[in-house]
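**Student:** Generate coordinates for the sequence data below:
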Amino acid sequence: MRQENEEGRNLKKPFLQTGSWYRISGRSSSLFGSTQAIRDSSISVIACVIIVALGPIQFGFTAGYTSPTQSAIITDLGLSVSEFSLFGSLSNVGAMVGAIASGQIAEYVGRKGSLMIASIPNIIGWLFISFAKDSSFLYMGRLLEGFGVGIISYTVPIYIAEISPQNLRGSLVSVNQLSVTIGIMLAYLLGLFVEWRFLAILGIIPCTLLIPGLFFIPESPRWLAKMGMTEEFERSLQVLRGFETDISVEVNEIKASVASANRRNTVRFSELKQRRYWLPLMIGIGLLVLQQLSGINAVLFYSSTIFQNAGINSSDVATFGVGAVQVLATILTLWLADKSGRRLLLIVSSSAMALSLLVVSISFYLKEYISPDSDLYATLSLVSVAGVVVMVIAFSLGLGAMPWIIMSEILPINIKGLAGSFATLANWFFSWLVTLTANLLLDWSSGGTFTIYTAVCVFTAGFVAIWVPETKGKTLEEIQQFFR
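**Tutor:** Coordinates of the predicted model:
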């Protein structure tokens, strides 16, 4: 951190100064003749989103890594199933630590500085896993990965929401979830062809590319405004909206929102009883917890084991198919997020997940009473696989991306750092709980496991219908006014 005395005030400076390529003012616009495309508002924002999306790709690669490597790592290092389950869940433990720190780091050093800090432990963690000779290095690497992922999972949707125009915000924040699914699919695909140590080396690539990319994008204008850096705030917003765009209205809205929030920099615990605080907190935390309790990480982390239990011989290929389907479904979400709205997508998504999980549960229950050599057994195996695929599609259409979008939109700016950290921590805690217990529950009863996840999805649909407001088409400032 650097501090300068400017107009009698000590102002915080971003950990990474915003990119120098756009610093020349409109008077020198002729120098940009060869980069006219950069000046278009959408292209400017989209370029920033593409760069920071490397972080969620790293997130997804971490999540998908355990599925194709389970058998090989257990064999090479002599681990038990419970030890490997611990390895898989440790990324969530690290992510919980990262989540605790994420909000304060993002507030203190900026969104870009936060992503830079998150990239380093990710790279080191993958190296630890790649060169592991025993479980201790394996566990340490997984914890370091998780720490970085915990910061990334909070910072990226917040950054994208803060730089996006209101008519594109839903679609652009959905890129966060799309990138996660791409990372999962890449882990599944590459895991078919390379051994687990080299696969860990490949996991370094996203963050290695992210670090230099951060030097070419602007810092979040809303964070700059909150820090009192008016000149840099307006410059950042101008490049995001285009040099020829009149940003005066948006500048005034952001300044008014920041001024309102800064009248009380700290919020007393007793004040959290106010509707403007407790309702967005409940909604944000509730959605992120229910997202994990739906069992999606149990499916993604251990999909090969689930397909083996279903009687599918080519379980790794089926796992890659699930990853590919998830990417395609999430691409559709980019279009739907700002068309049909967040609330409707959540209700449809959780309801469809409940139905598909119920089908999977019934299939596993019936197979306990049928001979493995019968045609009906083979049919039920295909039905259970189809149910898992439908569940993943339904998750990708709503429950995957929408909780992160809504969390980044509804948290009040003066408690966003602390509240966002707590919401992300809750998400990762339940992710760890689900991941740790998934193998044990599947060994206990596959049908019973999916019955539990079915009940959670039914509850989620009711929670959304009662409590979650529609935020489509509203500015962040309008959303905050609604809760007031």
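
**Student:** C-alpha only now, for contacts and for neighbours.
**Tutor:** Will do.

**Student:** which residues are in contact with stretch 275-284?
**Tutor:** Outside stretch 275-284, the residues that touch it by C-alpha atoms under 8 Å, 6 or more residues apart in numbering are 271-272, 403, 406-407, 410-412, 419, 423, 467-468, 480, 483-484.

**Student:** Specify which member of those residues is nearest to F215.
**Tutor:** Using C-alpha to C-alpha, M407 is the member of the contacts of stretch 275-284 that lies nearest F215, at 26.7 Å.

**Student:** and the most centrally placed residue in the chain, how far is that from V456?
**Tutor:** Nearest residue to the geometric centre of the chain (C-alpha atoms, centre = their mean): S153, 4.5 Å. Separation of S153 from V456 (C-alpha to C-alpha, to the nearest Å) stands at 23 Å.

**Student:** Hmm, I57 and the residue nearest to the centre of the chain touching each other?
**Tutor:** No. At 10.6 Å, S153 does not count as touching I57 under the criterion of C-alpha atoms under 8 Å.

**Student:** How about L332: what's its closest non-neighbour residue?
**Tutor:** Sequence neighbours aside, L397 is the residue nearest to L332 in space, at 7.2 Å (criterion: C-alpha to C-alpha, 6 or more residues apart in numbering).

**Student:** For that neighbour, grab the count of nearby residues.
**Tutor:** Using other C-alpha atoms under 10 Å, L397 is surrounded by 27 other residues.

**Student:** For the comparison step, fold the sequence that follows:
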Amino acid sequence: MTHHVEKKVLPLWRIPAMRQTYVILGPMSLIFSAGVFMGTSTVMMPQLKKDDSDIYVSESMSAWLYSVNGIGSMPTVLLVPYISQWKGYKLTFVLICLPVIIAFILHLFATNAVHLLIAGLCQGVTMGGNISLGIISITEYAEPRLRSFFLVMKSASFFWGIWTGNIIGTFSYWRNIPLLGIWPALFALFSCIIWPEGPYWLASVGRIEECKKSFVWLRGPENDKDELAAIIKNQTKNSDNSGKSNLVSKIKKSAVCRQFYMPFAVNCVLYSLYQFSGKIVMTVYALVIIEDITKSESTAYAGMLLIDGVTVVGMYIGSYVAMNVRRRNMFLITSAVTIFFLYVLCLYLSLVAYDVVTQNNVVSLTLLVLYTFAVSWGPMVLSTSFTSEIAPMRFKAFIVAVGSCVFWGLQTANLRLAPILMANVGMHGSFGIYGTFTLLFWIYLYKYLPETNNKTLQELELCFVKDKDKRKMDDVIEN
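**Tutor:** Okay, the predicted model is just below:
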């Protein structure tokens, strides 16, 4: 006689993947709002320069409005990881939601350029805080098989927001953009009411029973007991050790630990490749770049929206592919293709600049689209995923804080200097410089970037530790 075991069907809200998705929707909605705000600058500046504009913006102020969000983000990325370790993720997330809401209100009622500048600084605060806290929370709340998918989707949400802002600004006045952009930020603000605190954080502050409940709430009753035991053991040990030495002593011991300085160096190089692959400059200055190449304003707007769409589609394709292949190989291959198209653009635009060939709008836009697709579904979608995964838990706050500060410092400098670079070496020279920088960073990452696919955070902590150094590392931790 055959006995059939009846499988229990859980309500939708009880399914662990749905609960994890709900938690991650908070940071994703917030980064979408930040993207909408950033997309505003691209379409707002040409409208403000028209004679009938209600706000006067000088050329120098215009350059600052493009890049000021990076300045607002740098203090936040240093503070947020430590505030979250002190007070937990829920309160910290509420604090970083508020500035972008204020930024949208300022945009809606701005009467001068100073209001726009302050709004940009506020948006930078949210961007910097969400980059830091979003990375930490996703790596803690999501299980390994979903973690990279969520990280990739979070990155895609930012560019989806930029595309949305650009669409609204292309077909209507820029003040209409805040009317949409503020709502996802408000959802993010109220969504965290029913979050549990992160199990890693709860274990690190000694709240073990709450840690177990949080882990079960996120992963379900049939969760991985070994992973929970490892979380409690590792985080409790790290918490105990934190009281045995002062901050200066801890920094000195960390600085000579390969498990600290190697992932930190890799993170900085990943951030550098992200910035100097040229995609952020291409996104923010899309209208300027495409109009300079094609000499047509209508083509510039159409090309901007096309490239924004290709960016979003490429990132979603990348998020799917990344779940089914070795992500390190995917990153290196797509980065190499990105370098190829940067040099192709450099060569083609050089031939146009020296009147060897005649500029053709179809050829120019095709090359820009191919470059955009290559950089979007590889480097742009995987760089931030790697940086969040390879930072060891006991160093994560410091690595994420300083690494994010490097990220925003590079972005501010990149966006501020881009007009100067394009004016002095032309579009062809700019693409060549970005290609060379990307190639140098690629060589370093080819040697040191580890594979992270389907590995737990505990397994990833061992990626940068040589066998002969494991005993030394343990001594450093214990002392």
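
**Student:** Would you pull the TM-score for this pair?
**Tutor:** The TM-score (TM-score structural alignment, normalised by the length of structure 2) is 0.88; 446 aligned residues with a C-alpha RMSD of 2.0 Å.

**Student:** related to what we said a few turns ago, any idea how far Y271 of structure 2 is from the counterpart of the residue nearest to L332 of structure 1 in structure 2?
**Tutor:** Aligned counterpart of L397 of structure 1 in structure 2: W377 (TM-score structural alignment). For W377 of structure 2, the distance to Y271 of structure 2 equals 16 Å [C-alpha to C-alpha].

**Student:** what do you get for Y82 of structure 2?
**Tutor:** In terms of C-alpha to C-alpha, Y82 of structure 2 sits 21 Å off from Y271 of structure 2.

**Student:** Show me which of these two is the more surrounded one.
**Tutor:** For Y82 of structure 2 versus Y271, neighbours defined as other C-alpha under 10 Å are more numerous around Y271 (24 against 15).

**Student:** so who does the more buried one touch?
**Tutor:** So Y271 of structure 2 contacts S383, T384, G403, V406, F407 (C-alpha under 8 Å, 6+ apart).

**Student:** 7 Å instead?
**Tutor:** By C-alpha atoms under 7 Å, 6 or more residues apart in numbering, Y271 of structure 2 lies in contact with S383, F407.

**Student:** V359 of structure 1 corresponds to which position in structure 2?
**Tutor:** By TM-score structural alignment, V359 of structure 1 lines up with V344 in structure 2.

**Student:** now do V194 of structure 1
**Tutor:** Using TM-score structural alignment, V194 of structure 1 sits opposite S172 in structure 2.

**Student:** That match and I307 of structure 2: what is the separation?
**Tutor:** Per C-alpha to C-alpha, S172 of structure 2 is found 19 Å from I307 of structure 2.

**Student:** Who has more neighbours out of these two?
**Tutor:** For the pair S172 of structure 2 and I307, the greater number of neighbours falls to I307 (24 against 12), based on other C-alpha under 10 Å.

**Student:** Residue in structure 1 paired with that one?
**Tutor:** Per TM-score structural alignment, I307 of structure 2 is aligned with V322.

**Student:** and its match, helix, strand or coil?
**Tutor:** Secondary structure, DSSP: H, G, I helix; E, B strand; the rest coil: V322 of structure 1 is helix.

**Student:** repeat for P450 of structure 2
**Tutor:** Here P450 of structure 2 takes the coil state, with states given by three-state DSSP.

**Student:** Show me what it aligns to in structure 1.
**Tutor:** Using TM-score structural alignment, P450 of structure 2 sits opposite P469 in structure 1.

**Student:** got the contact list for that match?
**Tutor:** R343.

**Student:** For A336 of structure 2, what is the enclosing helix or strand?
**Tutor:** Counting by DSSP states H and E, the element that carries A336 of structure 2 is helix 327-353.

**Student:** ok, now P221 of structure 2?
**Tutor:** With DSSP H and E as the test, P221 of structure 2 turns up in no helix or strand.

**Student:** Tell me, how many residues neighbour it?
**Tutor:** 12.

**Student:** what's the answer for N414 of structure 2, then?
**Tutor:** 18.

**Student:** Map it onto structure 1.
**Tutor:** So, by TM-score structural alignment, N414 of structure 2 is matched to V434.

**Student:** Then V80 of structure 2?
**Tutor:** Alignment note (TM-score structural alignment): V80 of structure 2 maps to S102 of structure 1.

**Student:** Checking that match next. Helix, strand or coil?
**Tutor:** Strictly by three-state DSSP, S102 of structure 1 counts as helix.

**Student:** show me what contacts it?
**Tutor:** Going by C-alpha under 7 Å, 6+ apart, S102 of structure 1 touches I151, Y154, S421.

**Student:** And the second one, what's its match in structure 2?
**Tutor:** Spelled out, it's Y154 of structure 1. Taking TM-score structural alignment, Y154 of structure 1 has S132 as its aligned residue in structure 2.

**Student:** From the chain's centroid, how far away is the one helix or strand that match maps to?
**Tutor:** Assigned by DSSP H and E, S132 of structure 2 belongs to helix 113-141. With C-alpha atoms, centre = their mean, to the nearest Å as the basis, helix 113-141 of structure 2 stands 11 Å off its chain's centre.
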